[in-house]
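Participant: Predicted model, plus sequence, below.
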Amino acid sequence: MAELTVLQGPAAALRIDNLDTDQIMPKQFLRGIDKAGLAQGLLYDLRFDAQGRARPDFVLNQPAHADSSILIAGANFGCGSSREHAVWGLQQYGIRAVLAPSFGEIFYSNAMNNGLLALMLPVDAITALMAWAEGAPDGGPAAEVSIALNDSVVRAGGLEVPFDMSARHRRMVMEGLDVIGLSMTYQPQIEAFAAAHAARSPWLVDVAARVRARIGEGPATPSWG
């Protein structure tokens, strides 16, 4: 995950409330054992008809929005099941941020933990941003949205919309950290706590290894001292 202070890109309006994770990433695309190939499945039943032909009226199939990296979406985006594949599919397709009035709680956590920016904005602001995105002429330049993380402002044309974000999520996005990376920034404190805990309660250190050694299944390899 790369460090980020401003995210800017072409935007598309997705005027669907309660878009759930089954619609974002249908079940038939969950058969793999890794994260690969999920871009094809993103919003599949909205992008394609029963014969697999692209629906020309769907926003991401329109030339003006084909390369959109920011989605402006309806309320309760990402509700439904907890499949993380919905986030991975959005990212593989090229979506870097979703702006919506509200999100499914688990989707929001999955998005922010994987580096997909999910911002909650007031309904009137989302309505105005959707109108801006839909104003891009067919064959003309796409409507761009800029998200300034330092200033906590979304900008599009003459619109300026402030947003809130937790300090933890802001740091993760700006420093390019996932949850493991964020945890590792506290490694000195973690090691200090572990050493102090071992000193206070040495009988708890590597109990499993000591038991295995005692019954002859392996060497005792305590981590401390």
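Facilitator: Structure received.
Participant: CA only for contacts and neighbour counts going forward, please
Facilitator: OK.
Participant: and Ala97, how far is that from Pro10?
Facilitator: Separation of Ala97 from Pro10 (Cα to Cα, to the nearest Å): 11 Å.
Participant: Looking at the two, which is more packed in?
Facilitator: Taking neighbours as other Cα atoms under 10 Å, Ala97 and Pro10 compare with Ala97 leading, 25 against 21.
Participant: Which SSE is immediately downstream of the helix ranked longest in the chain?
Facilitator: Assignment by DSSP state H gives helix 187-200 as the longest helix of the chain. Downstream of helix 187-200, the first helix or strand assigned by DSSP states H and E is helix 207-214.
Participant: Determine the residues that are contacts of both of Ala97 and Pro10.
Facilitator: Any residue near both Ala97 and Pro10 by Cα atoms under 8 Å, 6 or more residues apart in numbering counts here, and that gives Ser69, Ile70.
Participant: Please enumerate the helices of the protein.
Facilitator: Counting by DSSP H, the chain has these helices, from start to end: 21-24, 44-47, 85-93, 105-114, 123-134, 167-175, 179-184, 187-200, 207-214.
Participant: what comes up buried for the last one?
Facilitator: Burial within helix 207-214, assessed by neighbour count using 16 or more other Cα atoms under 10 Å, is assigned to Ala209, Arg210.
Participant: Indicate which one of the helices of the chain is closest to Ile72.
Facilitator: helix 123-134 (6.2 Å; Cα to Cα).
Participant: and the comparison structure, right after this:
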Amino acid sequence: MKPITIVTGKAAILDRANVDTDQIIPKQFLKRIERTGFGQFLFYNWRFDEQGAERDDFELNHPQNKGASILIAGENFGCGSSREHAPWSLLDYGFNIIIAPSFADIFYQNCFKNGILPIKLTHEETALLMSVCTDGKQEITVDLPNQLVKAGDGFRTEFDIHPYWKELLVNGWDEISITLRYDSKIEAFEKASGI
């Protein structure tokens, strides 16, 4: 995974509550076994019409949102089924940070495990951040070591994150990487135990 420390990027706004994992990545695209290639199917039923053409009325299809790496969304983002393909598709599309007032629990954990930083802000902070970005100042800075979000000419707020997940993201580790850090101790234990 790529480390996340201080990230400055364009933000896209998806001002919708209760965006479920079937909207994030519809079930018909879950046949792949690798983690890559899912970005093209992100929000497929919202992004494309029946002929496969981009819908003009969907937020991420607007020109100002192209190339965004930060997604600002409504409450309860990632609800529904627990499919890990949802964070895979968001990351493959280009989003490595998602900001929302709340997330579904399993989706929230899956984000950390797959290299995405989900940030919970209050409803008021999220709405203010959306308004700042709507005014044409779409660039946001997320400082994970100091747990800060900054945007525009004065938006600045802190966010909470469990120290375990913070350490993983700052270092670009997944849970296998954590285990491999103790490889010599595991090997010594196995030799001492006769395993």
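Facilitator: Happy to help now that I have it. Keep in mind that what you see is a predicted model, and the values were worked out from it rather than measured.
Participant: can you list contacts of stretch 177-185 of structure 2?
Facilitator: Against stretch 177-185 of structure 2 from outside (Cα under 8 Å, 6+ apart): no residues.
Participant: Could you give the separation of it from the chain centroid?
Facilitator: The chain centroid and the centroid of stretch 177-185 of structure 2 are separated by 26 Å, computed with Cα atoms, centre = their mean, to the nearest Å.
Participant: Which positions within stretch 9-26 of structure 2 qualify as buried?
Facilitator: Going by neighbour count (16+ other Cα under 10 Å), the buried part of stretch 9-26 of structure 2 is 9-15, 17-26.
Participant: scratch that, stretch 182-200 of structure 1
Facilitator: Leu182, Ala195, Ala198.
Participant: And stretch 42-59 of structure 2, by the same measure?
Facilitator: Leu42, Phe43, Tyr44, Asn45, Trp46, Arg47, Phe48, Glu54, Arg55, Glu59.
Participant: how about JSON lines for those, with distance to Glu124 of structure 2 added?
Facilitator: What follows is the buried residues of stretch 42-59 of structure 2, written out as JSON lines (distance: Cα to Cα, whole Å):
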{"residue": "Leu42", "distance to Glu124 of structure 2": "27"}
{"residue": "Phe43", "distance to Glu124 of structure 2": "26"}
{"residue": "Tyr44", "distance to Glu124 of structure 2": "29"}
{"residue": "Asn45", "distance to Glu124 of structure 2": "29"}
{"residue": "Trp46", "distance to Glu124 of structure 2": "26"}
{"residue": "Arg47", "distance to Glu124 of structure 2": "28"}
{"residue": "Phe48", "distance to Glu124 of structure 2": "31"}
{"residue": "Glu54", "distance to Glu124 of structure 2": "32"}
{"residue": "Arg55", "distance to Glu124 of structure 2": "30"}
{"residue": "Glu59", "distance to Glu124 of structure 2": "21"}
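Participant: Between those, which sits nearest Ile116 of structure 2?
Facilitator: Checking the buried residues of stretch 42-59 of structure 2 against Ile116 of structure 2 with Cα to Cα, the nearest one is Leu42 at 15.1 Å.
Participant: these two touch, right, that closest one and Tyr93?
Facilitator: Yes - at 7.1 Å, Leu42 of structure 2 counts as touching Tyr93 under the criterion of Cα atoms under 8 Å.
Participant: longest strand of structure 1?
Facilitator: Determined from DSSP state E, the single longest strand within structure 1 is strand 6-14.
Participant: Just give me the match in structure 1 for Ala151 of structure 2.
Facilitator: Using TM-score structural alignment, the equivalent of Ala151 of structure 2 in structure 1 is Ala156.
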